[in-house]
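Q: Compute the structure for the input listed below.
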Amino acid sequence: MVESRLSNLRYAMVCASNQNRSMEAHALLKEHNFRVGSYGVGQHVKLPGASAKEPNVYGFGTPYKLIYEELSAKDPELYTRNGLLKMLHRNMGVKTAPERWQDCRDRYDVVVCFEERVFDACVDDLQKREQSLCRSVLVVNLEVKDNHEEAANAAPHALRLCQMLDASEDWEEEIDAILNVFEKETGRRPLYTICFY
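A: Down below sits the predicted model:
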C-alpha cells in the first residue's frame, strides 16, 4: 500500500554515480510519498561500455535523456541487453539528471548509502562542512553490489528502513532497536554513524 501523506523525515539515497542503486531506491521511495533525493559521490558518472576498458563517462548534471539517446544511437542491442537503457528510462521518470552529493546543499535527516566507500565519502564530506545548525543527520550503509538485480533487491530494504525511521518518535534514541529489528527482517546489518549540519 502506498502512503498518502508525505514522510516526516527527508531522505537521500547515495551511490557512486546516481544511476543504479540510489535511483532504484529513489524511485521506490518517491512512489511511497517519501521526501527523497538521490546522489552519487564519484568524480564522474561511469556506465559500462563495450568493454571494461571503455566505460561511458559523463559529468554529473548530464540529463538522463541525453545519456539514453547517446547510448541508444551508439549500440542499442548492447545497451538493451545489459539493462542500461531500461535503467535510464526509469531514471528519466524520477528526475532530470544525476547529481553529485558533494555539490548538494539540501539538508537531509537520513542519508542511505549503498557501498562502504560511498558511506565513507558522505561522512567525510559532512564532517568537512560547516556545522552551524547542530542538527543531526543519520548516515547508514546498506552494502549492495552494483548490478541491476542487487539494486532491485535492496530498494525494498531501503524503503523498509526508511518506513521504520519515519515511524519512530525519536530515531536518535531508537536507532539501535530499529536496526536490530531491520536486521531480523532483512538479514542486513547496516553500518551507521551520526553527523551534524
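Q: From here on, just use CA atoms for contacts and neighbour counts.
A: Will do.
Q: outside of the longest helix along the chain, which residues touch it?
A: Across the chain, the longest stretch assigned as helix under DSSP state H is helix 148-167. Outside helix 148-167, the residues that touch it by Cα atoms under 8 Å, 6 or more residues apart in numbering are 7-9, 11, 20-21, 24-25, 28-29, 83, 112, 142, 144-145, 171, 175, 178, 182, 186.
Q: same check, this time on stretch 74-88
A: Contacts of stretch 74-88 (Cα under 8 Å, 6+ apart): 19-20, 50, 64-65, 67-68, 71-72, 148.
Q: Mind checking which of these land in helices?
A: 64-65, 67-68, 71-72, 148.
Q: ok, back up a step: could you give the separation of the longest helix of the chain from the chain centroid?
A: The chain centre lies 10 Å from the centre of helix 148-167; the measure is Cα atoms, centre = their mean, to the nearest Å.
Q: filter the ones in helices among the contacts of stretch 74-88 to the buried ones?
A: 64-65, 67-68, 71-72, 148 (16 or more other Cα atoms under 10 Å).
Q: Export those residues as CSV, with columns for distance to H89.
A: Formatted as CSV, those follow (distance: Cα to Cα, whole Å):
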residue, distance to H89
Y64, 8
K65, 8
I67, 10
Y68, 7
L71, 12
S72, 11
H148, 13
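Q: another one to check against the first:
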Amino acid sequence: MAPISDLRIAVICSCNMNRSMEAHHFLSKKGFIVKSFGTGDKIKIPGSAADKPNIYDFGITYDEIYQDLLNKDKTLYTQNGMLHTLDRNKRIKSHPEKFQEANEKFDLLITCEEKVYDQVLEFMETQEPSDNSIAHVINFDIPDNLEEATIGAFLISDLCTMIIKSEDLDNDIEEVLHTFEDKAERPILHSIIFN
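A: As a prediction, the model looks like this:
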C-alpha cells in the first residue's frame, strides 16, 4: 500500500508499550509513514501490585516481555490486557525503541504526555541540526490505560489527517491545532524544532 502522505510521523510515549504503539498500529493501517518510541529510562508496566511494576531495559523484545509475564501470572496479565497489548506490539515491530537513540528525522513528533514532550524538546536541543528542516512537536495528554490509548489513537489519526490536508503546514499549523483542540477538547502544546 502506498503511503497517503510523505509526512514522517513519530508517536512517542514513555515506554513505547501502550499509547504510542496503539497510535502506531492505527496510523500504519491508515497508510501513514509512522514510527513509535519511548523516552523513559526503563520500560515499566503494571505488576501484581501498584508498587511492584515490571521493569525492563530498552532493547528487550516484546516477545521476551510476553514470555516473562506469561511465566509470572498468565491469568493476571490476561485480565489486565498486557498479554493482548504485547501480542499486538510484536506484530508491529520486534522491540520497544528509545527516542533518544533514534537517528531518523521526522516532520511531526506527537507526544502523549507533557513530561514526554519536555524530554523530546530537551533532547532535540542537544542535537546539531543537519539541514535545518522544520519539525513540529505536538503534545496532548493521553492517560496511560488501554481504553484511553484507543481513544488517543483515533484523535492522533484525526490530527494527522487534518495536517496532511494543509497545503502549507508551517503557515497553517496554528489554525489546524486550534481547530483540533476545540474538537478534541484537550489542551495542546506545540513547538517548532529544527532537524
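Q: Quick one: mark the members of the contacts of helix 148-167 of the first structure that sit in helices.
A: Using DSSP H, the contacts of helix 148-167 of the first structure in helices are 21, 24-25, 28-29, 171, 175, 178, 182, 186.
Q: Make TSV out of these and add distance to A155 of the first structure and neighbour count.
A: Listed next are those as TSV, based on distance: Cα to Cα, whole Å; neighbours: other Cα atoms under 10 Å:
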residue	distance to A155 of the first structure	neighbour count
R21	8	30
E24	6	25
A25	4	28
L28	7	18
L29	8	25
W171	21	17
I175	20	16
I178	18	15
F182	14	19
T186	12	13
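Q: buried ones in stretch 78-96 of the first structure?
A: For stretch 78-96 of the first structure, by 16+ other Cα under 10 Å, it's 79, 84-85, 87-88, 90-92, 94-95.
Q: among these, which are in helices?
A: Going by DSSP H, the helices hold 79, 84-85, 87-88, 90-92 from those.
Q: and those residues as JSON lines, adding distance to F34 of the first structure?
A: Compiled in JSON lines, these are given as follows (distance: Cα to Cα, whole Å):
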{"residue": "Y79", "distance to F34 of the first structure": "31"}
{"residue": "L84", "distance to F34 of the first structure": "26"}
{"residue": "L85", "distance to F34 of the first structure": "26"}
{"residue": "M87", "distance to F34 of the first structure": "21"}
{"residue": "L88", "distance to F34 of the first structure": "21"}
{"residue": "R90", "distance to F34 of the first structure": "18"}
{"residue": "N91", "distance to F34 of the first structure": "17"}
{"residue": "M92", "distance to F34 of the first structure": "18"}
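Q: Just the closest of those to F196 of the first structure, please.
A: Closest approach between those and F196 of the first structure, by Cα to Cα: N91, at 29.8 Å.
Q: The closest one -> the second structure?
A: Mapped onto the second structure by TM-score structural alignment, N91 of the first structure lines up with N89.
Q: so its match touches T61, yeah?
A: No: applying Cα atoms under 8 Å as the test, N89 of the second structure and T61 come out as separate, 9.7 Å apart.
Q: E3 of the first structure is in contact with H32, isn't it?
A: Yes: E3 of the first structure lies in contact with H32 (Cα under 8 Å); the separation is 5.4 Å.
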